[in-house]
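> Let's see this in three dimensions:
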Amino acid sequence: MSMRHASFHIKLTTASYKGHSCYFLHFDSMNDQNMLVSAFPSFKWSTHHKLYYVLKKHKPLHVLFSELRRVGCYVDYSEVISKRTPVQAAVKKVLHLPELALKKAKKLDQFERWMLEKRLSKNTITTYIGVTALFLRYLQLKRATEINALWVQRFNHDYVIQQNYSISYQNQCINGIKKYAEFCEVDFVLDSLERPQKPKKLPIVLTKEEVKSILDATHNTKHKTLLALLYSGGLRIGEALTMQVTDVDSKRGLLFVRSAKGRKDRYTLLSTKILILLRHYYKQYQPKTYLFEGRNGMPYSNSSAREALLKSVQRAGITKPGITLHTLRHSFATHLLENGTDIRYIQELLGHKSPKTTMIYTHVSNDCLKNIKNPLDEL
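Now for the predicted structure:
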């Protein structure tokens, strides 16, 4: 049964978690949960509530609803709506969009196939389909017959800004519509549309001692090997989960990272310790194709890896907020910098296109900051 034509039932509730307003997802069955969570990286696991959740600021209700409906979900959000007070309801002017016409829905399916052929990532395609569907429904509401810069500006004002959606979501909308215009071979310029800059936040970084305590608290061999590999190679979770057994080059002491972000292959470090751990793991699990396999020989799921990390963090007694699988990659880069590794080599190991991206680690490196003399001490 394909995800696209499956039928799932999800109930949404809302609550505050770690100081953030969230939507919590209640699944009818564990099987439904496992199938869906692997398709939505934005779903996070709450060890306190024992439920998956998504931050409201990252996924407005209509976007979450649209994405879930596209994979065949029946979404019960009555409890979310009932919790809105009259004051809250008055804050936003709700724009009721009509259902997408059949002709436009078929065009949207063609757009999805076109993006697949362009090899855009699954997450990007899902986002672009969601925001473009909203834009097309807005055009139907306004009885507009063409796509142009003026209608994009009006949609941006009437739908995104008036309803106070995030800067990140606003940029996603514009990028998705531009991609759809490219698909439709419609040429227009959006120079007059001001694109707000997203706030630049520094990454969360663990100390070496904290990384060690997390690995020591991970008792499952597969989980320990995966987390250690993410840190020792500075890998993105998607890169680790699609890594094949043959990508481990033990003779050269390197890991081959295939078709990473930007479709670029690269090599990264393979430590002696991780090689010992990998050999022990291989003897126990004997993976066939993918280094970390789940059911039926498919890649291990993102959600299972995320859950394993959160449990280990909890067992290690680390209370630092915002720790994710990507935190291990940030920590790898920061620790290399603190060890004196040239930032150009770190850029290559991480697979960054621009050195500007790698430079962010100079802002979180303790050693770099400690070596700067405070002018007050010289008075």
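> okay, CA-based contacts and neighbour counts for the rest of this
OK.
> residue boundaries of the strands in the stretch 251-379 of the chain?
Ranges of strands in the stretch 251-379 of the chain, per DSSP state E, counting those that start in this stretch, are 254-257, 266-269.
> wait, I meant the stretch 1-150 of the chain
Using DSSP E, counting those that start in this stretch, strands in the stretch 1-150 of the chain cover 8-17, 20-27, 44-46, 51-55, 73-76.
> Same question for the shortest one: list its buried residues.
Using 16 or more other CA atoms under 10 Å as the burial criterion, the residues of strand 44-46 that qualify are 44-46.
> Following the chain onward from whichever strand or helix holds His223, which element is next?
Per DSSP states H and E: His223 is located in helix 221-233. For helix 221-233, the following helix or strand on the C-terminal side (DSSP H and E) is helix 237-241.
> what residues are up against the nearest residue to Lys353 once chain neighbours are set aside?
Nearest non-adjacent residue to Lys353, counting by CA to CA, 6 or more residues apart in numbering: Gln347, 7.8 Å away. Residues in contact with Gln347 (CA atoms under 8 Å, 6 or more residues apart in numbering) are 353-355, 358.
> Using TSV, please lay out the residues you listed together with neighbour count and distance to Asp247.
Listed next are the contacts of Gln347 as TSV, based on neighbours: other CA atoms under 10 Å; distance: CA to CA, whole Å:
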residue	neighbour count	distance to Asp247
Lys353	13	22
Ser354	11	25
Pro355	14	26
Thr358	21	25
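> Just the ones in helices from the residues you listed, please.
Among these, DSSP state H puts 355, 358 in helices.
> Most widely separated two among the contacts of Gln347?
Distances among these were taken as CA to CA; the most separated pair is Lys353 and Thr358, at 9.1 Å.
> returning to that earlier point: mind checking which of the strands of the stretch 1-150 of the chain is nearest Gln153?
Smallest distance to Gln153 across these (CA to CA): 26.6 Å, for strand 51-55.
> Would you indicate which residues of the closest one are buried?
Buried-residue list, strand 51-55, by 16+ other CA under 10 Å: 52-55.
> between it and strand 8-17, what angle do the directions make?
70 degrees (axes from the mean of the first three to the mean of the last three CA atoms, to 10 degrees).
> helices or strands next to strand 51-55 in the packing?
If you count contacts as 3 or more CA pairs under 8 Å, 6 or more residues apart in numbering; DSSP states H and E, strand 51-55 packs onto strand 20-27, strand 44-46.
> ok, Glu67 - contacts?
With CA under 8 Å, 6+ apart, Glu67 has these contacts: 126-127, 130.
> Report the separation between Gln33 and Tyr74.
According to CA to CA, to the nearest Å, Gln33 stands 13 Å off from Tyr74.
> Also Leu278?
Going from Leu278 to Tyr74 by CA to CA gives 42 Å.
> more neighbours, those two?
Leu278 (21 against 15; other CA atoms under 10 Å).
> want to put them side by side, so please do this one too:
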Amino acid sequence: MLNKHITLKHLYIKEKQCIGLQFNSDKVLQALIKELPNPKWSKEFNMAYIINTKSNLNLIFEKFRGVAWVNCNYFFQDRKLNNNNDTIDVTWFRNRAKKEKFRPCPEEFLQKLELKKYSNSTVKNYVHSFEGFINYYKDRELFSLNENDIRHYLQKLIKEKKSNSYINMAINAIKFYYEMVLGMPNRFYAIERPRKEAKLPKVLSKEEIVSIINHTNNIKHKCIVSLLYSSGLRRNELLNLKLNDVDSKRMVIRVEQAKGNKDRYTVLNKSVLVDLRTYFKLYKPKTYLFENPISKNRYSSSSVLQIVVKAAKNAGIKERVTPHMLRHSFATHLLENGTDIRYIQLLLGHNSTKTTEIYTHVATNSFTEIKDLLS
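Sure thing, here's the model as predicted:
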């Protein structure tokens, strides 16, 4: 087994693409690097580098074969396509009215978003974020911008009191252009990200959930709200459900290509199944479980939000209720009823129980065991 290793990284030095060679001090590796074409040392990045060409890259592998392991995790990118069922539409961005002195998002940026099949919401956020960045440097060539330029832009966002999530989205959009569009993975690996805000999920009581369901306008709306809660579905997962995803014999719902391109099963409530059968007889959906009555395409995301918000308002709930709050409530109520957290993890489609453990901070059963100090 090789005990020496070199990590390849993308660098951009003096307006040239370079291959960074990061390694621990070693005389053998240093000697071999000196044999590469015109190697130089970067004080800024604290590593050796050579010009990025196909022949130079091949030469690196030949030079260190059998001597050191070449780590390419930061150099090559191999991400799976997002195979969700959304119809990606970026024509709106192409057909916008041209603003004077405004630098629009590059066409190749839009094309890559289409090819990678990113969701429409992600496309919208990435384009908006990246256009904010490129218009801050509208007189500069994008290829020439470096880490310090990005830091200056992020400092501007901080001064404008943008949220951590907004700043992280800006970083993601910028990295997407340089890494995915220009083919320079992890070029800006040194950019610092703001700390993730540790916010607890907002949860409704069971009584509030029942009241919201009872204040829906019709059986279709009732089924939508009931499924969001009783099956712990994300809004997009609900909208992507097809008729054959509801398995009444096994009392489960199949969720295909959910977040992270993963399939899973979640529970189907008996009372919800009864309502779904009534709904099916009245509305007769063809493909998707919930369809637009005119176009017969899948139901819109905004319509689901309006249904939940309106039903909650009619139920007398003062705070604004979102579809995702119903999913949070589903997980919390299961935990309060003693359901194993690993089972809840599977139902929600989380990669790790660490993500699911957030609900232990809002479940009330952990607080009821604490003795009342004033009694």
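> TM-score for this pair?
The TM-score (TM-score structural alignment, normalised by the length of structure 2) is 0.70; 286 aligned residues with a CA RMSD of 2.8 Å.
> Deepest in the core, which of the helices and strands packed on strand 51-55 of structure 1 is it.
strand 20-27 (a mean of 20; mean count of other CA atoms under 10 Å).
> so that strand corresponds to what in structure 2?
Here strand 20-27 of structure 1 fails to align to any part of structure 2, judged by TM-score structural alignment.
> longest single strand anywhere in structure 2?
strand 5-13 (DSSP state E).
> which residue sits closest to the corresponding residue of structure 1 for Pro194 of structure 2, ignoring its sequence neighbours?
Counting by TM-score structural alignment, Pro194 of structure 2 lines up with Pro196 in structure 1. Spatial nearest neighbour of Pro196 of structure 1, excluding adjacent residues (CA to CA, 6+ apart): Ile167 at 6.4 Å.
> And His280 of structure 1? What does it align with in structure 2?
Aligned partner of His280 of structure 1 by TM-score structural alignment: Thr278.
> Any idea how many residues pack against that match?
Thr278 of structure 2 is flanked by 15 other residues according to other CA under 10 Å.
> can you pull the contacts of it?
Ile219.
> If we use 10 Å, what do you get?
219-220, 223, 272, 284 (CA atoms under 10 Å, 6 or more residues apart in numbering).
> just those now: which is nearest Gln30 of structure 2?
Nearest to Gln30 of structure 2 out of the contacts of Thr278 of structure 2 is Cys223 (CA to CA; 66.6 Å).
> do you know how far the aligned residue in structure 1 for the closest one is from Phe332 of structure 1?
With TM-score structural alignment as the criterion, Cys223 of structure 2 lines up with Thr225 in structure 1. From Thr225 of structure 1 across to Phe332 of structure 1, the span is 15 Å (CA to CA).
> and these two? which has more neighbours close in?
In this view Thr225 of structure 1 and Phe332 are compared by other CA under 10 Å, and Phe332 has more residues nearby, 25 against 22.
> re earlier: isn't the residue nearest to Pro196 of structure 1 up against Ile161?
Yes. Between Ile167 of structure 1 and Ile161 there is a contact at 9.1 Å, judged by CA atoms under 10 Å.
> who has more neighbours, the two?
Higher neighbour count among Ile167 of structure 1 and Ile161: Ile167, with 18 against 14, using other CA under 10 Å.
> Return the residue of structure 2 aligned against the more buried one.
Counting by TM-score structural alignment, the partner of Ile167 of structure 1 is Asn164.
> Hmm, that match is touching Gln155, no?
No. Contact criterion CA under 10 Å: Asn164 of structure 2 and Gln155 do not qualify, at 11.9 Å.
> Buried ones among the contacts of Thr278 of structure 2?
Buried, going by 16+ other CA under 10 Å: 219-220, 223, 272, out of the contacts of Thr278 of structure 2.
> Can I get the residues you listed in CSV including distance to Tyr265 of structure 2?
Shown next, in CSV, are those (distance: CA to CA, whole Å):
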residue, distance to Tyr265 of structure 2
Ile219, 24
Lys220, 22
Cys223, 18
Val272, 16
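> packing partners for the longest strand of structure 2?
Here strand 5-13 of structure 2 is seen to pack against strand 16-22, strand 47-51, helix 54-64, strand 69-71 when contacts are counted using 3 or more CA pairs under 10 Å, 6 or more residues apart in numbering; DSSP states H and E.
> In JSON lines: those, plus distance to Lys138 of structure 2 and mean neighbour count.
Listed next are these as JSON lines, based on distance: least, CA to CA, whole Å; neighbours: other CA atoms under 10 Å:
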{"stretch": "strand 16-22", "distance to Lys138 of structure 2": "21", "mean neighbour count": "20"}
{"stretch": "strand 47-51", "distance to Lys138 of structure 2": "28", "mean neighbour count": "21"}
{"stretch": "helix 54-64", "distance to Lys138 of structure 2": "31", "mean neighbour count": "14"}
{"stretch": "strand 69-71", "distance to Lys138 of structure 2": "36", "mean neighbour count": "16"}
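> Go through these and name the closest to Thr87 of structure 2.
Between the helices and strands packed on strand 5-13 of structure 2, strand 16-22 lies closest to Thr87 of structure 2; by CA to CA that is 35.3 Å.
> sorry, back to before: tell me the counterpart of the residue nearest to Lys353 of structure 1 in structure 2.
That one, Gln347 of structure 1, aligns with Gln345 by TM-score structural alignment.
> Give me the aligned partner of Ile147 of structure 1 over in structure 2.
The alignment partner of Ile147 of structure 1 in structure 2, by TM-score structural alignment, is Leu145.
> and if you look at Pro86 of structure 1?
That one, Pro86 of structure 1, aligns with nothing by TM-score structural alignment.
> Hmm, Ser108 of structure 2 is touching Val181, no?
Just to correct that, residue 108 of structure 2 is Glu rather than Ser. Yes. In this structure, Glu108 of structure 2 is within contact of Val181 by CA under 10 Å, at 6.8 Å.
> higher neighbour count, those two?
Between Glu108 of structure 2 and Val181, counted using other CA under 10 Å, Val181 has the larger neighbour count: 17 against 12.
> Surely that one and Phe109 touch.
Yes. Assessed by CA under 10 Å, Val181 of structure 2 is found in contact with Phe109 at 6.2 Å.
> before we move on, the earlier item: intersection of neighbour lists for Gln33 and Tyr74 of structure 1?
Common neighbours of Gln33 of structure 1 and Tyr74 (CA under 10 Å, 6+ apart) are 8-10.
> Can you check those residues and name whichever has the most neighbours?
Result: Phe8 is most packed of the shared contacts of Gln33 and Tyr74 of structure 1 (other CA under 10 Å), 21 neighbours.
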